[in-house]
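Participant: Starting from these lines, generate the structure:
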Amino acid sequence: MSREANAIEHDQLTAGEMGMYSRHLLIPAIGIKGQLALKNASVLMIGAGGLGCPALLYLAAAGVGRLGIIDADQINVSNVHRQVLFRITDKGQNKADVAKRRLQKLNPYIEIETWIERFNLDNAQALVADYDIIVDGTDNFTAKYLINDACFYGGKPLVYGAIMQFEGHVTVFNALDEQGRRGANYRDLYDGPPDAALAPNCAEAGVLGVLPGMIGCFQANEVIKLITGIGRPLINRLMVYDALEATSREISFSPVADNPLRDPMRPPVLEEMAQVCSASGVSNDFMLSIDDFAALISETSIHLIDVREGDEREQVSIGGEHVPLGQVGGWGAQCRDDRPIVIYCQSGVRSQKAARILAQQALTSPVFSLKGGLSAFLGADTYPQMMAELVFCECRMSHEARL
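Facilitator: Predicted coordinates for the structure are as follows:
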């Protein structure tokens, strides 16, 4: 189905669709009218990870006529315990491509479009403009603010989800309430994004595998409610779910007067997000790939620095010196040799911040941040060989120190 064809409203269901959606059709509040609304709707899923996988599964199964998926990442073994569209054998493939294949087999009556790229300042407004509802499946603050701002300027409802360890959040931003008023948005809850290096995501703090399944399903439910006009969407209401206690609570919020998006005298906030994304996200500065790291430790002695906190290191470590992020500057002031410095954390965010700190100290050593951090190291095919090289490297450094 072409995009032009999808713009023509469908006024009937095929025999195959009638059979597939028969249980929906039995519900008076949905029926043929609601199912046609789903068929004529379009939804953009930003991120095909822990939240995106369950949300996409149920939106596709529900019969949303056009789904868009944007995700630049490839499947890693560590994804599979919570990203239920993927298998271990999919390792290395693009998430969006694999998701499309699986979803198209689930429901051949819908159209699915994919973009193997990041949702960024260059594509945000065009993508948002092309869909009825946007679903946030990302796991970092800068992306969430960018999505929020693009939806505000584009006048599109945003179904928000967030997860961390055992807690999940769901709400609906920027949608019209029963009185036709535009609801609150992310900046009405929080003014602006914190430093990404100090704000852990799931790759840094971990997440219970079933939690994104629950929250992603809640997001799909909100989308279906918005499309069909049933129920009471989570507009101006944040649902907080505690997986350990199996309880939920609701936090009410409303538009605030000093939200910068509503200030006509301010320049567009999307332009400001360009500086935020480049300053607090992970760039290519100081980046050392896993393959280059393997080559480096096989050739020379290095300073391997773990900048995570003590409790993280106790759970799993690949060795090296333990220098928490807040102490990196002091460690650099005492470094006197020119061995390469390779810094790692859980996902590569904090290690890059540490690399920037050390780079400002005019050290004679080259400074690197391990790309993807400990997660990428443990998921690499060459993990056993690299661990052996690290052990050998530690022995070599001890021998050199004695000399």
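
Participant: hey, let's count contacts and neighbours off CA atoms from now on
Facilitator: Will do.

Participant: who touches Asp71 in this structure?
Facilitator: Neighbouring residues of Asp71 by CA atoms under 8 Å, 6 or more residues apart in numbering: Ile46, Gly47, Ala48, Lys95, Ala96, Trp115, Ile116, Glu117, Arg118, Phe119.

Participant: Swap in 6 Å and give it another go.
Facilitator: Going by CA atoms under 6 Å, 6 or more residues apart in numbering, Asp71 touches Gly47, Ala96, Ile116, Glu117, Arg118.

Participant: Now do the strands in the chain.
Facilitator: For the chain, strands defined by DSSP state E occupy the ranges 42-46, 66-70, 111-115, 133-136, 158-164, 167-173, 237-242, 247-252, 287-288, 303-306, 321-322, 341-344, 367-370.

Participant: quick one more, to check against the first:
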Amino acid sequence: MDAAGGTTGEAAEQGLPPLVEPVAELSADERALYSRHLLLGAIGDEGQRRLRGASVFVVGAGGLGAPVLLYLAAAGVGSITVVDDDEVDLGNLHRQVIHSVAAVGQPKVESARERLAGLAPGVRVDALHTRLDALNIMALLEGHHLVVDGSDNFATRYLVSDACEIAGIPLIWGTIDRFRAQLAVFWSRPPAPAEPVSLRDLYPSPPPPGSVPSCAEAGVIGALPGTVGSMMAMEAVKLITGAGRPLLGRLVLLDLLEATNRTVTIRPDPSREPVTELPDGSDDASCEVRSPELAEVPTVTAVDLGSELGGRPGAVAPVLVDVRGAGERSIARIDPSVWVPLDTVAEDAADPTGLLGRAAAQGPLVIYCKSGMRSARAAATLAAAGFAGVRSLEGGIDAWIRDVDLSLPGY
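Facilitator: All right, here's what the predicted structure looks like:
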């Protein structure tokens, strides 16, 4: 990755040829609907007809997918496929503006399809309420001109990137984190003289599981996915019509809190082996693969923990340790519990007079977080520091809310 100002060749400076052939003509209603596009020299009648002929595959109907879907449909993209296996939750609505309170509990793809039908009735929307995996993704991508990835986990991002690299389909990619975001375009077989660039040229492999907090753990400002998703939709418009200079070979870094942005160049890694096949299908993109040391951490289910906390004759009740952030704890917590944020666990464990040492003197420790990943890391740290009998709450507070205490709010 180089400093801003570099290019991936002449094509990067001059743009790329249009990705999609135009349909024969626009109807009178379409000319009225897209009149502001027709006035733009870079789009015009031909560009709008290319948009009508385009088929775009959108991964996710959440934070990034919401503005992507709204603006692609509003722009007149002829066919959109959206895939997401999640349902609308009340905590989604501050950023996933395609959904509404009335849609809570409904599959996100169905909610999105209903919204787009009212916004752009001439656009075909195929809603797939399913999870992408190595078995289905290649078949699902067939017939689409490009992919926009608005997924929220590393496994799916790398699965989508690898599939696009194999298929030779351009990929518009974005990620969001609190107030910051990244945005790029990848394409394994772009027209010459542009150089092929993949996500793995930028980030060769995913970070270790649990090392990067999700939006559900760290939070995200609602306007951020709106900003980035709109930019992703614009990249799709540029690729489809040939307008402007797409972000192929460039990475945009945004910080809305500081109101800054910068662009750096991405170059292909000559030592990287091209991706030619996906895993055999036994690997599900939804699975969180734990390191061997975390896999050995003892766990307890929410139901069993509830029984232990309820008291059994002669048994010492476990002591709960919450390793989440302050914001998460303010939303929901299991009481009583000791609060030791994950990044302070090792330091506290080394102090015999620390919170953890005092807690361990009262009973066996059970560590919890949101989903069980951070608590497993904390439990492994404590075991290495000499703490005995430490367990991690399997599934975290999510499992506790689902199986034990439905009165607590999820997030």
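
Participant: that older thread, mind checking which of the contacts of Asp71 of the first structure land in helices?
Facilitator: Among the contacts of Asp71 of the first structure, the members found in helices (DSSP state H) are Ala96.

Participant: follow-up on the earlier one: and the strands of the first structure as CSV, adding mean neighbour count and distance to Pro28 of the first structure?
Facilitator: CSV is the format used below for the strands of the first structure (neighbours: other CA atoms under 10 Å; distance: least, CA to CA, whole Å):
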stretch, mean neighbour count, distance to Pro28 of the first structure
strand 42-46, 23, 23
strand 66-70, 23, 24
strand 111-115, 18, 26
strand 133-136, 25, 24
strand 158-164, 25, 25
strand 167-173, 23, 25
strand 237-242, 19, 26
strand 247-252, 11, 28
strand 287-288, 20, 56
strand 303-306, 24, 58
strand 321-322, 14, 61
strand 341-344, 26, 56
strand 367-370, 26, 55
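
Participant: Check the alignment and tell me where Phe173 of the first structure lands in the second structure.
Facilitator: Alignment note (TM-score structural alignment): Phe173 of the first structure maps to Phe186 of the second structure.

Participant: wait, Asn201 of the first structure
Facilitator: Matched by TM-score structural alignment, Asn201 of the first structure corresponds to Ser214 in the second structure.

Participant: what does Ile147 of the first structure give?
Facilitator: Match for Ile147 of the first structure (TM-score structural alignment): Val160.

Participant: Check the first structure and tell me which residue is nearest its centre.
Facilitator: Thr138 (2.5 Å; CA atoms, centre = their mean).

Participant: Spatially nearest residue to that one, not counting backbone neighbours?
Facilitator: Gly47 (5.3 Å; CA to CA, 6 or more residues apart in numbering).

Participant: State the distance from Asn107 of the first structure to Arg101 of the first structure.
Facilitator: Remark: distance between Asn107 of the first structure and Arg101 of the first structure (CA to CA, to the nearest Å) = 10 Å.

Participant: Compare the two (neighbour count), which wins?
Facilitator: Asn107 (17 against 12; other CA atoms under 10 Å).

Participant: any idea how far the corresponding residue of the second structure for the more buried one lies from Thr263 of the second structure?
Facilitator: With TM-score structural alignment defining the correspondence, Asn107 of the first structure maps onto Ala120 in the second structure. To Thr263 of the second structure, Ala120 of the second structure is 33 Å away according to CA to CA.

Participant: and if you look at Pro292 of the second structure?
Facilitator: Distance from Pro292 of the second structure to Thr263 of the second structure, by CA to CA: 38 Å.

Participant: One more: Leu146 of the second structure?
Facilitator: Leu146 of the second structure sits 23 Å away from Thr263 of the second structure, going by CA to CA.

Participant: Would you mind finding the match for Asp188 of the first structure in the second structure?
Facilitator: So, by TM-score structural alignment, Asp188 of the first structure is matched to Asp201.
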